[in-house]
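J.: model the structure of this input:
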Amino acid sequence: MTKTPDTAILWLRRDLRLDDNPALVQAMAENERVLPLYIHAPTEEAPWAPGAATHWWLHGSLVALDQALRERGSRLRIATGESLAVLERIAQRTGATRVYWNRLYDPATRARDTHIKLALRARGLRCESSNALLLHEPWEPLTGTGGPYRVFSAYWRKAVLGLDQLTPLPAPIQWRRPPDLDDQESAGIGVDTLDLLPRIRWDQGLAERWQPGETAALAQARRFIDGPLAGYAQGRDLPGKPGTSSLSPHLHFGEIGLRRLLALIRERHGSLAAPAAEVFVRELGWREFAHHLLYHFPHTTAEPLDPRFARFPWHTADAAARLAAWQQGRTGVPLVDAGMRELWHTGWMHNRVRMVVASYLTKNLLLPWQAGAQWFWDTLVDADLAANTLGWQWTAGCGADAAPYFRVFNPIRQGERFDPQGDYVRHWCPELARLPERFIHQPWAAPVAVLRAAAITLGDEYPHPLVDLARSRLEALAAFETIKAT
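T.: Below is the predicted model:
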């Protein structure tokens, strides 16, 4: 009797790369035929289904992955519908007996994947899952008592151990051909059918700023490692300078693996502990910590880690108008407005500015962090549920932080320190471009003659501040006092 070649489904999600892809490597090594499959089922990620900017990036990433597969004699099958039903149908029509995927860790996808694994195994299929997203599984680094960490410094002291020994998996040299699919449904649909791009084309700024895909991710990693990484410790805080990696969306979609990224750093700088590398690697640790927290505290996507903050007295009187002004970059505070406009135009915001705009929303406007997290989720191309949750809770003061409530970022001081010439503000708020450095971060303090010379009338070309920064800070601290002892 002739033995039927083993056929496997490779279920791709946020691991849209060929290099350092454990599920892909295992599937290719163990089977004669491998079907790369992407299933578009955003409702299965509710209530955190991907936002508009995420969809834009996903379109480009799927196109790039399909092209890479075609160059190797394969191609990406794309399907829509309920994931379990699609996998069962494709397995039946191809004779596949195995399904491989890389793990996701968001609460909704974890629950879905567990259900799918049990259901497929009950039907006699072998299911194998791997870790392609993180350096550590989120359940691995634990405290001495066996519990999760809640402070980053303690977590990182343990998690950083052994990173120099991690090595990436190269893309397979020999590619297995996919099984033949005769009917149109099983053969898949085109990326354009998913309707991921906006019908009203607001995405010009995204297209100017970004190039999705694995090839672009590797090129950007090398540019960063060969250049800005050497001055990252200082350059990462300057929003007007190209001092950050710009890798966050590539990492979110799995277009480059962390093991590959660390290997590239070691090749260039010798060690992850080298002065040029240590600070950046520690920032990658925050990404790991975010997934650690979300795994152990899944409720924190909508509820504060510190339960006292469930009773925080948020401002309600004109909340909708305040939120809209913040979203539109019309708060009257230049650094905040510059950040919000950068976000809308490019789908990204400098991390220093993310902290400033989040602090302003929660501690000056006294609006709930959940509203800011939701806006970021829809507008960021690197919208990552774990990182988004950690960032907003940390800034709002209700998350994993040793000294949370009294940290209030002053956007004037932040601007003067990290955008001293006002280059960032002038770029994103061009109506302020003619203001001298002394007033670029606080135009309301400029004399009338200075404003007139800069062609600015507050309330017309640029808005008056929504709130007084000093007074609103005191109001925030007073509000925090009401919940501290409870």
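J.: all contacts plus neighbour counts: C-alpha atoms, from now on.
T.: Fine.
J.: what sits up against the top strand by length along the chain?
T.: Looking across the chain with DSSP state E, the single longest strand is strand 33-40. If you take CA atoms under 8 Å, 6 or more residues apart in numbering as the criterion, strand 33-40 is touched by 5-13, 27-28, 75-81, 83, 86, 176-179, 194.
J.: report the buried members of those.
T.: 7-13, 27-28, 75-80, 83, 86, 176-179 (16 or more other CA atoms under 10 Å).
J.: picking that back up, the longest strand of the chain: how far from the chain's middle?
T.: Its chain's average C-alpha position is 24 Å from that of strand 33-40, according to CA atoms, centre = their mean, to the nearest Å.
J.: what's the first helix or strand after that strand?
T.: Under the assignment DSSP states H and E, the closest C-terminal helix or strand after strand 33-40 is helix 52-70.
J.: list the contacts of Pro411.
T.: Contact partners of Pro411, counting by CA under 8 Å, 6+ apart, are Val333, Leu335, Val336, Val356, Tyr360, His441.
J.: export these to CSV and tack on secondary structure and distance to Asn102?
T.: What follows is those, written out as CSV (DSSP: H, G, I helix; E, B strand; the rest coil; distance: CA to CA, whole Å):
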residue, secondary structure, distance to Asn102
Val333, coil, 43
Leu335, helix, 39
Val336, helix, 38
Val356, helix, 35
Tyr360, helix, 38
His441, coil, 46
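J.: now those residues in JSON lines, with distance to Val160?
T.: Output for these, formatted as JSON lines (distance: CA to CA, whole Å):
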{"residue": "Val333", "distance to Val160": "39"}
{"residue": "Leu335", "distance to Val160": "34"}
{"residue": "Val336", "distance to Val160": "34"}
{"residue": "Val356", "distance to Val160": "28"}
{"residue": "Tyr360", "distance to Val160": "33"}
{"residue": "His441", "distance to Val160": "38"}
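J.: those: which two are farthest apart?
T.: Of all pairs drawn from these, the greatest distance, 14.3 Å, lies between Tyr360 and His441 (CA to CA).
J.: now the helices: where do they sit in the stretch 101-250 of the chain?
T.: Applying DSSP state H, counting those that start in this stretch to the stretch 101-250 of the chain gives helices spanning 107-122, 152-159, 184-187, 204-209, 214-226, 232-235, 248-252.
J.: so which of those helices gets nearest Arg268?
T.: helix 214-226 (7.2 Å).
J.: in the closest one, what counts as buried?
T.: Glu214, Ala216, Ala217, Leu218, Gln220, Ala221, Arg222, Phe224, Ile225.
J.: can you tell me which of those lies nearest to Trp375?
T.: Ala217 (25.4 Å).
J.: how close does the closest one get to Leu361?
T.: Going from Ala217 to Leu361 by CA to CA, to the nearest Å gives 32 Å.
J.: same deal with Ser153?
T.: 26 Å.
J.: what about the two, which has more around it?
T.: Just comparing Ser153 and Leu361: by other CA atoms under 10 Å the higher neighbour count belongs to Leu361, 24 against 15.
J.: hang on, the earlier thing: what angle do the longest strand of the chain and helix 52-70 make?
T.: Per axes from the mean of the first three to the mean of the last three CA atoms, to 10 degrees, the angle that strand 33-40 makes with helix 52-70 is 170 degrees.
J.: give me the neighbour count for Arg417.
T.: By the measure other CA under 10 Å, the count of residues near Arg417 is 12.
J.: one more to put side by side:
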Amino acid sequence: MEKINIFWHRRDLRYTDNVGLYYALDSDEPVLPIFIFDTNILDELEDKSDARVAFIHEQLLELDKSYRNCESGLKVFYGEPLEIYKQIIDEYQVNAVYTNRDYEPYAKERDKKVEEYLKTKNIKFYSFKDQVIFEEGEILTDQGQPYKVYTPYKNKWLEKFHKMKLDHYNSENKLQALWKTTVEPVMTLSDIGIEPASIEIPSETVPDKILENYAEKRDFPAVNGTSRLGIHLRFGTISVREQVQRGDQKSEVWLSELIWREFYMMILAHYPEVVDRAFKSQYDAIPWSNNEDHFQKWCEGKTGYPIVDAGMRELNATGYMHNRVRMVVASFLTKHLLIDWRWGERYFAQKLLDFELASNNGGWQWAAGTGTDAQPYFRVFNPTSQQDKFDKDLKYIKKWVPEYGTSEYPQPIVPHKEARQRAIDTYKEALS
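T.: This next block holds a predicted model:
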């Protein structure tokens, strides 16, 4: 039986500028690329019509097509990763497994189990940095500690970035090293218990003009002023190195958003407890009111605060919410309604196309005042003044809340002034 190396695609669904794939193809053995639909993840999905899984499936079909053009193919599995590897080792003569690192707690645990199993079979497990410019241990304070505040982290990140040469890994030029074999067609969505989704996926190409005008236009939800690349960065259909280079050339502000992404990944890697608990542990003492009726109205976009309702309806309909509005709706849930940030975080995790654990957790804890470098608890967004500032012509609101201004639109579920004061008093008392 011919010896092969495996390349395991996860959050890197592309064959261009792919670090792990580059090194696999550069090795001495032919390479079989694989993907595993992980039942540990899929079984947790509440909605079986999940646009993200449908998107992954579509990307796998594209990858498979490219690999078949090289007389190979993408072998797709469905199951628990460790069990799948036991099958693979039974079926093939595997020399080594190559993959790109993932920094989420479940992914690290999964990889550790697979690596330990492979070691018992004398099979090497090689992992590479691909989805970030700098990993958690690469940007540290002068005392060797993780940064807890974004601005000094960003300054150190930029200083290091501007001293380095950013490589392009020409994995696309090495596809002749794929294993010449016949693999069965990629399984269908229904094979894995997922239904097709109607939500449209944003394009992975962003005109230069959007980046050049990003700083001026990014805060206005009615304007097409953001990149919408979140889902592509999440699943690695684009190279973060190429995007960072574009940001460096076209928009300092957009580049700083990509650095925020790495900051939150670094926080999650160093402090995995933030998944369930407040980064500032004293904030776990806050007595949330957790009114279920209020939460339901927030989810449905029926709070009586137009910019909050527009954001939630946009999210429910499209899997996307404008970032300025994300801050407003998160502040409203945690401060005005005094509902635990974890409730909102979970709802976003179900709905967002670009859901990424580190950024979602970081953003929610920022809004709730519980996180690293968060807004202070006494800063409570006023939804009305946010609306006046960022949607003064009501274009965004009228698009998503057509009944606004009529008797059909609900009254506010809480009065702003009293809700704001209640939040400040509750936080103050819990933290004293």
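J.: what would you report as the TM-score here?
T.: Once superposed, the chains reach a TM-score of 0.93 (TM-score structural alignment, normalised by the length of the second structure), with 428 aligned residues with a CA RMSD of 2.2 Å.
J.: can you map out the strands along the first structure?
T.: Assigned by DSSP E, the strands in the first structure fall at 7-12, 33-40, 77-80, 98-102, 126-130.
J.: okay, those strands in CSV with distance to Gln204 of the first structure next?
T.: Formatted as CSV, these follow (distance: least, CA to CA, whole Å):
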stretch, distance to Gln204 of the first structure
strand 7-12, 28
strand 33-40, 24
strand 77-80, 26
strand 98-102, 32
strand 126-130, 36
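J.: and the ones you listed: which comes nearest Pro198 of the first structure?
T.: Pro198 of the first structure lies closest to strand 33-40 among the strands of the first structure, at 16.6 Å (CA to CA).
J.: the closest one maps to which residues in the second structure?
T.: Aligning strand 33-40 of the first structure against the second structure (TM-score structural alignment) gives residues 30-37.
J.: ok, the residue nearest to Lys48 of the second structure when sequence neighbours are not counted - contacts?
T.: Nearest non-adjacent residue to Lys48 of the second structure, counting by CA to CA, 6 or more residues apart in numbering: Ile194, 5.0 Å away. Taking CA under 8 Å, 6+ apart, we find Ile194 of the second structure in contact with Lys48, Ser49, Asp50, Val53, Ala54.
J.: likewise for Pro42 of the first structure?
T.: So Pro42 of the first structure contacts Ala49, Pro50 (CA under 8 Å, 6+ apart).
J.: look up how far Leu194 of the first structure lies from it.
T.: For Pro42 of the first structure relative to Leu194 of the first structure (CA to CA), the value is 11 Å.
J.: how about Thr4 of the first structure?
T.: 34 Å.
J.: check contacts around the most centrally placed residue in the second structure.
T.: What sits nearest the mean C-alpha location of the second structure, by CA atoms, centre = their mean, is Glu356, with 2.1 Å. Counting by CA under 8 Å, 6+ apart, Glu356 of the second structure makes contact with Arg234, Ala349.
J.: tell me the counterpart of it in the first structure.
T.: Matched by TM-score structural alignment, Glu356 of the second structure corresponds to Asp384 in the first structure.
J.: with Asp191 of the second structure instead?
T.: Aligned by TM-score structural alignment, Asp191 of the second structure pairs with Thr193 of the first structure.
J.: report how many residues lie close to its match.
T.: Neighbours around Thr193 of the first structure, by other CA under 10 Å: 10.
J.: how close does Leu63 of the second structure sit to Thr334 of the second structure?
T.: Counting by CA to CA - Leu63 of the second structure and Thr334 of the second structure are separated by 42 Å.
J.: should've said Val97 of the second structure
T.: 44 Å.
J.: between those two, tell me which one has more neighbours.
T.: Thr334 (26 against 23).
J.: next up, the contacts around the residue lying closest to Phe125 of the second structure once chain neighbours are set aside.
T.: Nearest residue to Phe125 of the second structure, sequence neighbours excluded (CA to CA, 6+ apart): Val97, at 4.9 Å. For Val97 of the second structure, the contact set (CA under 8 Å, 6+ apart) comprises Asn5, Ile6, Phe7, Trp8, Ile123, Lys124, Phe125, Tyr126.
J.: before we move on, what about Arg407 of the first structure?
T.: Contact partners of Arg407 of the first structure, counting by CA under 8 Å, 6+ apart, are Thr395, Gly397.
J.: just give me the match in the second structure for it.
T.: Arg407 of the first structure maps onto Arg379 in the second structure, by TM-score structural alignment.
J.: repeat for Phe309 of the first structure
T.: Phe309 of the first structure maps onto Tyr283 in the second structure, by TM-score structural alignment.
J.: what's the neighbour count on the nearest residue to its match once chain neighbours are set aside?
T.: In this structure, Tyr283 of the second structure finds its nearest non-sequential neighbour in Thr370, 5.7 Å apart by CA to CA, 6+ apart. Thr370 of the second structure has 25 neighbouring residues, counting by other CA under 10 Å.
J.: check Pro228 of the first structure too.
T.: Pro228 of the first structure: 19 neighbours (other CA under 10 Å).
J.: what does it align to in the second structure?
T.: Residue pairing (TM-score structural alignment): Pro228 of the first structure is matched to Ile210 of the second structure.
J.: so where do the helices sit in the stretch 251-400 of the second structure?
T.: Using DSSP H, counting those that start in this stretch, helices in the stretch 251-400 of the second structure cover 252-270, 292-300, 306-318, 323-331, 341-351, 357-368, 383-390, 395-400.
J.: dump those to JSON lines, plus distance to Arg234 of the second structure.
T.: Shown next, in JSON lines, are these (distance: least, CA to CA, whole Å):
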{"stretch": "helix 252-270", "distance to Arg234 of the second structure": "10"}
{"stretch": "helix 292-300", "distance to Arg234 of the second structure": "24"}
{"stretch": "helix 306-318", "distance to Arg234 of the second structure": "17"}
{"stretch": "helix 323-331", "distance to Arg234 of the second structure": "16"}
{"stretch": "helix 341-351", "distance to Arg234 of the second structure": "13"}
{"stretch": "helix 357-368", "distance to Arg234 of the second structure": "10"}
{"stretch": "helix 383-390", "distance to Arg234 of the second structure": "27"}
{"stretch": "helix 395-400", "distance to Arg234 of the second structure": "26"}
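J.: among those, which is nearest Ser432 of the second structure?
T.: helix 357-368 (17.1 Å).
J.: what's the mean gap between the closest one and the aligned bit of the first structure?
T.: The superposed helix 357-368 of the second structure is, by mean CA distance after the TM-score superposition for the first structure, a mean 0.4 Å from where its aligned residues fall in the first structure.
J.: count of residues packed around the aligned residue in the second structure for Ala85 of the first structure?
T.: Matched by TM-score structural alignment, Ala85 of the first structure corresponds to Glu83 in the second structure. Around Glu83 of the second structure there are 10 other residues, counting by other CA under 10 Å.
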